[in-house]
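**Q** The sequence and its predicted three-dimensional model are supplied below.
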Amino acid sequence: MQDATTVLVADDDEDIAGLMRDYLEAGGYRVSVAHDGLTALDAVGPHLSCVLLDVDMPGLTGFEVLRRIRETSDVPVLLLTALGEDRDKLRGLGLGADDYIVKSASPAEVVARVHAVLRRSRRSATDDPGEELLDYGRLVIDVHAHEVRIDGAAQPFTAREFELLEHLARHPRRIITREQLFDRFWGEYGDRHTLTVHISRVREKIEEDPARPRHIVTVRGVGYRFEGERVTATARGDDG
């Protein structure tokens, strides 16, 4: 049972919100419901473990709510979308959504997707961060500060983009399959296209030419390999 876990369902369609609430409560979650963007934003706080967020709501759209949430919080957000609305999905992922759920999803899938994103979130929080500075010259990943710098300038990264880049950069020259990445960051359920979108967005932020990536290289038919030569602590002058 997930007694201490609270999920916010934000959807202006009361029937859909009620259905999502019933699914999740049957799965053992506590559920809060909001029917407009402002109410949803007011309901976001440290007690929440996950947000199901409709993209079309009065007051503030789901996209605006998501943008404001990401200014202060890394709480997992799953977008509620209509079937086939790919533009909404891509925009939401770009703003920092963890994934999306089609409103026609079965009760079992809704509960499974929420459970998967929470499991991943808890695992990330307890993982040993290891080295705190991954220095690849013009690309520096400061794990402690949760910051990516390109040529010394900090770049905006969502929590999921940062985790994906960090994981790849910790394993240079190692091929990591798409299935391994998807299982680690999204779990069993979800659209595999989500990984492709995240890889593309990370490349746009770190590569000099995203069409010809030098750091995140595609291994055709398999997955991805991170390329780059680490700058040692001695080379940085950190040896005291």
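**A** Structure received. All of these numbers come straight from a predicted model, not from anything done at the bench.
**Q** Only C-alpha atoms from now on, for both contacts and neighbour counts.
**A** Noted.
**Q** Return the distance of the longest strand anywhere in the chain from the chain's centre.
**A** The strand that spans the most residues within the chain, counting by DSSP state E, is strand 48-54. Using Cα atoms, centre = their mean, to the nearest Å, the distance from the centre of strand 48-54 to the centre of the chain it belongs to is 13 Å.
**Q** Use this one as the comparison:
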Amino acid sequence: MSFRNILIVDDHIEIIQLMTDFLEMENYNVYSAKNAKEAESLLSQVKLDCVILDIMMPGIDGFALCKRIRKESEVPIIFLSAYQTDADKIRGLTLGADDYIVKTASPSEIVARVKALERRIGMYLRKAKESQRVLSVDQLELNQDSRSVKAANKEVELTTIEFDLLQYFMENEGNVLTYEQIIERIWNDEVTGFHSVRVHVANLREKLAPFSSVPEIKTVRSVGYQLLKRARG
């Protein structure tokens, strides 16, 4: 996961401007809000990757806003506050914040903490994906553990052979797989003929046909098949 859009929520304009300058130097898109109402409006309109949140604000304070955000979203939250006591830090983290930074920190340190959180979450997501053994190409996703397939976030029911075929194609995206290779991998024998392969591939294509955002299974004449991402017009 890479952070792209960051929201700063603080009623001090000078802090927003200073942090915006430093974050934009690192190529982040920065949004700002002076209170909870503006922040919640942006959260509903923009896909935000991180929220930097002050605590002392007029009306709804940062603690209450954090609690409200957590009811709807898992967006990473970093408290940036003048409160320095351990009790405040513990409260912030208990409410669901991912980090707590005191405002005496330099802008460079704050940016470094944002990047550290970005790396940490990215590493967690990669490990979670690896542990689930998920293959994905465009909007086609295959979970090897649950033996389930989603196309454009919709479940696709496949037979055992169709699933194994699709997994083999996705593991070798872009590579031409010969009839012989497919038979050896899927059927593990020399009895199955090319016609049987064609029938199962045709059935698999038919089930994926309604989804224009998934890769295509191309026929390589007299050789086999190739899974290719669709050209974007």
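**A** The structure has been received and is ready for your questions. Just so it is clear, the structure is predicted and the values come from calculations on it, not from any experiment.
**Q** before we move on, the earlier item: if we look at the longest strand of the first structure, which residues are touching it?
**A** Outside strand 48-54 of the first structure, the residues that touch it by Cα atoms under 8 Å, 6 or more residues apart in numbering are 5-12, 62, 75-81, 114, 118.
**Q** What is the corresponding segment of the second structure for it?
**A** Using TM-score structural alignment, strand 48-54 of the first structure corresponds to residues 48-54 of the second structure.
**Q** which helix is the longest one in the second structure?
**A** If you go by DSSP state H, the second structure has its longest helix at helix 107-132.
**Q** What is that one packed up against?
**A** Counting contacts by 3 or more Cα pairs under 8 Å, 6 or more residues apart in numbering; DSSP states H and E, helix 107-132 of the second structure packs against helix 13-25.
**Q** immediately after the longest helix of the second structure, which helix or strand?
**A** For helix 107-132 of the second structure, the succeeding helix or strand toward the C-terminus, using DSSP states H and E, is strand 134-137.
**Q** so what does that following strand touch, helix or strand wise?
**A** strand 140-143, helix 160-171.
**Q** give me the stretch of the first structure that whichever helix or strand comes after the last one matches.
**A** Once helix 160-171 of the second structure ends, the next helix or strand along the chain (criterion: DSSP H and E) is strand 176-178. Following TM-score structural alignment, the aligned partner range for strand 176-178 of the second structure in the first structure is empty.
**Q** Contacts for strand 176-178 of the second structure next, please.
**A** Residues outside strand 176-178 of the second structure that contact it (Cα under 8 Å, 6+ apart) are Phe169, Val220, Val223, Gly224, Tyr225, Gln226, Leu227.
**Q** Name the SS class of the residue lying closest to the second one once chain neighbours are set aside, please.
**A** With Cα to Cα, 6 or more residues apart in numbering as the measure, Gln226 is the residue that lies nearest to Val220 of the second structure, at 6.9 Å, once sequence neighbours are left out. Classification of Gln226 of the second structure using DSSP: H, G, I helix; E, B strand; the rest coil returns strand.
**Q** And for Gln226 of the second structure, the neighbour number?
**A** Per other Cα atoms under 10 Å, the neighbour tally for Gln226 of the second structure reads 21.
**Q** any idea how far Val114 of the second structure is from it?
**A** As judged by Cα to Cα, to the nearest Å, Gln226 of the second structure and Val114 of the second structure stand 41 Å apart.
**Q** so who does the aligned partner of His12 of the second structure in the first structure touch?
**A** In the first structure, the residue matched to His12 of the second structure (TM-score structural alignment) is Asp13. If you count contacts by Cα under 8 Å, 6+ apart, Asp13 of the first structure has them with His35.
**Q** What separation do you get for Asp13 of the first structure and Leu80 of the first structure?
**A** Per Cα to Cα, Asp13 of the first structure is found 11 Å from Leu80 of the first structure.
**Q** Equivalent analysis for Asp88 of the first structure, please.
**A** Separation of Asp88 of the first structure from Leu80 of the first structure (Cα to Cα): 10 Å.
**Q** quick one, which of these two is more surrounded?
**A** It is Leu80, of Asp88 of the first structure and Leu80, that has more neighbours when counted by other Cα under 10 Å, with 25 against 18.
**Q** right, and the more buried one touches Ala97 too?
**A** No - Leu80 of the first structure is beyond contact range of Ala97, at 10.5 Å (criterion: Cα atoms under 8 Å).
**Q** re the thing from before, what angle do the longest strand of the first structure and helix 14-26 make?
**A** Strand 48-54 of the first structure runs at 150 degrees relative to helix 14-26, counting by axes from the mean of the first three to the mean of the last three Cα atoms, to 10 degrees.
**Q** and after strand 48-54 of the first structure, which helix or strand comes next?
**A** Remark: after strand 48-54 of the first structure, the chain's next helix or strand is helix 62-72, criterion DSSP H and E.
**Q** Whichever helix or strand comes after that next one: how far from the chain's middle?
**A** Next along the chain after helix 62-72 of the first structure, taking DSSP H and E as the criterion, comes strand 77-81. With Cα atoms, centre = their mean as the basis, strand 77-81 of the first structure stands 12 Å off its chain's centre.
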